[in-house]
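Student: After the sequence you'll find the predicted model.
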Amino acid sequence: MEFQRRFMKILALSGSLRAASHNSALLRAMARLAPRGVEVSVYPGLGELPLFNPDLEASDPLPVATLRSHIVASDALLIASPEYAHGVTGVMKNALDWMVGCEAFVHKPVALLNASPRATHAQAALRETISVMSAHIVEGASITVPILGSKLTEDGIADHTEISASLRMALAALCDAVSRGTYQGE
């Protein structure tokens, strides 16, 4: 599917800092599968954010300002985070906490990806946090892709017939929501 409006920018955020992260591989595979006219960029700097501290908000630390500017410049977000101890990872929660005090997420279309069907608590918590931040969760683009334990790499995910078809459909739903503006209450 090609999108005729201007070039669409989607920012992908992984809640894992692990080099061999399934969630990061999933996002990188989505970047490879993006249709013409759509750029998916995996943000590399969540690990550089200082721990959230309201006393530091006024000083606008550079890593925070950089993340915020990338979010604001994007048309939509893809978020994938593993589950640790029935919750969202600390790195993801920290990034979201830094964004609560600004309007970067307000009305932003978001797709929530889950690399493990067992990670239901983190997905529910992430959904709640994103909703409170006034983002628009695009249901048709929010999917669970059972790759945990599969040993699939980024290449394997992108080349897997069923998985790549699901990822393409999720991207199409997200792009369609952006194109139609359904995230603005239409």
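Tutor: Thanks, I have it. Residues are numbered from 1 along each chain as shown.
Student: only C-alpha atoms for contact and neighbour calcs from this point on.
Tutor: Will do.
Student: tell me the centre residue of this structure?
Tutor: Ile79 (1.8 Å; C-alpha atoms, centre = their mean).
Student: for that residue, what are its contacts?
Tutor: Counting by C-alpha atoms under 8 Å, 6 or more residues apart in numbering, Ile79 touches Ala12, Leu13, Ser14, Gly15, Val110, Ala111, Leu112, Leu113.
Student: let's bring in a second model and compare:
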Amino acid sequence: MLLVGGSTRAASTTTAVLRTVRELAPGAVLYEGLATLPAFDPDDDRDPLPPPVARLRDAVRAAPAVLFCTPEYAGGLPGSFKNLLDWTVGDASPRSLYGKPVAWINASSPASPTGARDAHASLAVVLRYVGADVVEEACRRLPVTRDMVGADGLVADGDVRAGLRAAVAALASRGG
């Protein structure tokens, strides 16, 4: 399972959520190249791909499933995360996101005005566009606050961890 976050912030709660999933799901791989991706340019979406894009596509192709976790910025997906998604659209490989089981975790704080619903609605649009197999029963809103993240960078809250285990199990049941 590939874990893809939408934040470049080092102390991001979304990254903490994905690190926790990595601990709970042996074999899960955390994609950490978000900040290295060049701005999407259709003219560059050909061989040879920019190396960070090639690494992203290789990671997606190698994964049996993808779990996303992203915050919301300015009422939508963070620009860097949307850029990552844009680079996946042109991948014509049979192991791209098309038909691949995917899900998302919404970890936005309870203080978030919209609960990041607009970002996740945008993510759903992109995932439908690329033909991903969205595993609805694995998609969850599990609010995480900074005080729930330990010094080790993991979420210790039992309810959140239980929700993450359930999401991973649902995604894994579909081949992930």
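Tutor: Sure thing, it's come through. Every value quoted in this text rests on a predicted model; they were computed, and no experiment measured them.
Student: if we can go back for a sec, aligned against structure 2, show me the partner of the residue nearest to the centre of structure 1.
Tutor: When structure 2 is aligned by TM-score structural alignment, Ile79 of structure 1 is paired with Phe68.
Student: neighbouring contacts of the lengthiest helix in structure 1?
Tutor: Scanning structure 1 for the helix with the most residues, using DSSP state H, yields helix 161-180. Contact with helix 161-180 of structure 1 is made by 1, 3, 5, 8, 30, 33-34, 75-76, 109-111, 138, 140-143, 145, 157-158, 183, as judged by C-alpha under 8 Å, 6+ apart.
Student: go on, stretch 42-61 of structure 1?
Tutor: Contacts of stretch 42-61 of structure 1 (C-alpha under 8 Å, 6+ apart): 11-14, 17, 24, 27-28, 31, 63-64, 67, 91-92, 94-95, 97-98.
Student: That one spans what distance, first to last residue?
Tutor: Taking C-alpha to C-alpha, to the nearest Å, the span from the opening residue of stretch 42-61 of structure 1 to its closing residue is 21 Å.
Student: which of the residues in that stretch are buried?
Tutor: Residues Val42, Leu46, Leu49, Pro50, Phe52 are the ones in stretch 42-61 of structure 1 that count as buried (16 or more other C-alpha atoms under 10 Å).
Student: can you give me the strands in structure 2?
Tutor: Assigned by DSSP state E, the strands in structure 2 fall at 2-5, 29-31, 66-69, 101-106, 133-134, 140-141.
Student: whereabouts in structure 1 does the second one align?
Tutor: Per TM-score structural alignment, the counterpart of strand 29-31 of structure 2 in structure 1 is residues 41-43.
Student: starting at the chain centroid, how far to that stretch?
Tutor: Stretch 41-43 of structure 1 sits 9 Å away from the centroid of its parent chain (C-alpha atoms, centre = their mean, to the nearest Å).
Student: What does Leu113 of structure 1 correspond to in structure 2?
Tutor: Leu113 of structure 1 maps onto Ile105 in structure 2 when the alignment is built from TM-score structural alignment.
Student: one step back: would you mind measuring from the match of Ile79 of structure 1 to Ala103 of structure 2?
Tutor: Taken as C-alpha to C-alpha, the span from Phe68 of structure 2 to Ala103 of structure 2 is 6 Å.
Student: again with Arg61 of structure 2
Tutor: For Arg61 of structure 2 relative to Ala103 of structure 2 (C-alpha to C-alpha), the value is 16 Å.
Student: out of those two, which sits in the busier spot?
Tutor: Ala103 (26 against 19; other C-alpha atoms under 10 Å).
Student: give the contact list for the more buried one.
Tutor: Val66, Leu67, Phe68, Val134, Val135, Glu136, Ala138, Cys139, Leu171.
Student: Output those in CSV; the columns should cover distance to Arg146 of structure 2.
Tutor: Below are those laid out as CSV (distance: C-alpha to C-alpha, whole Å):
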residue, distance to Arg146 of structure 2
Val66, 24
Leu67, 21
Phe68, 19
Val134, 28
Val135, 28
Glu136, 26
Ala138, 23
Cys139, 21
Leu171, 26
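Student: ok, of these, which come out buried?
Tutor: The neighbour-count criterion (16+ other C-alpha under 10 Å) marks Val66, Leu67, Phe68, Val134, Val135, Ala138, Cys139, Leu171 among the contacts of Ala103 of structure 2 as buried.
Student: which one in structure 1 is aligned with the last one?
Tutor: Pointing back at Leu171 of structure 2 there. When structure 1 is aligned by TM-score structural alignment, Leu171 of structure 2 is paired with Leu174.
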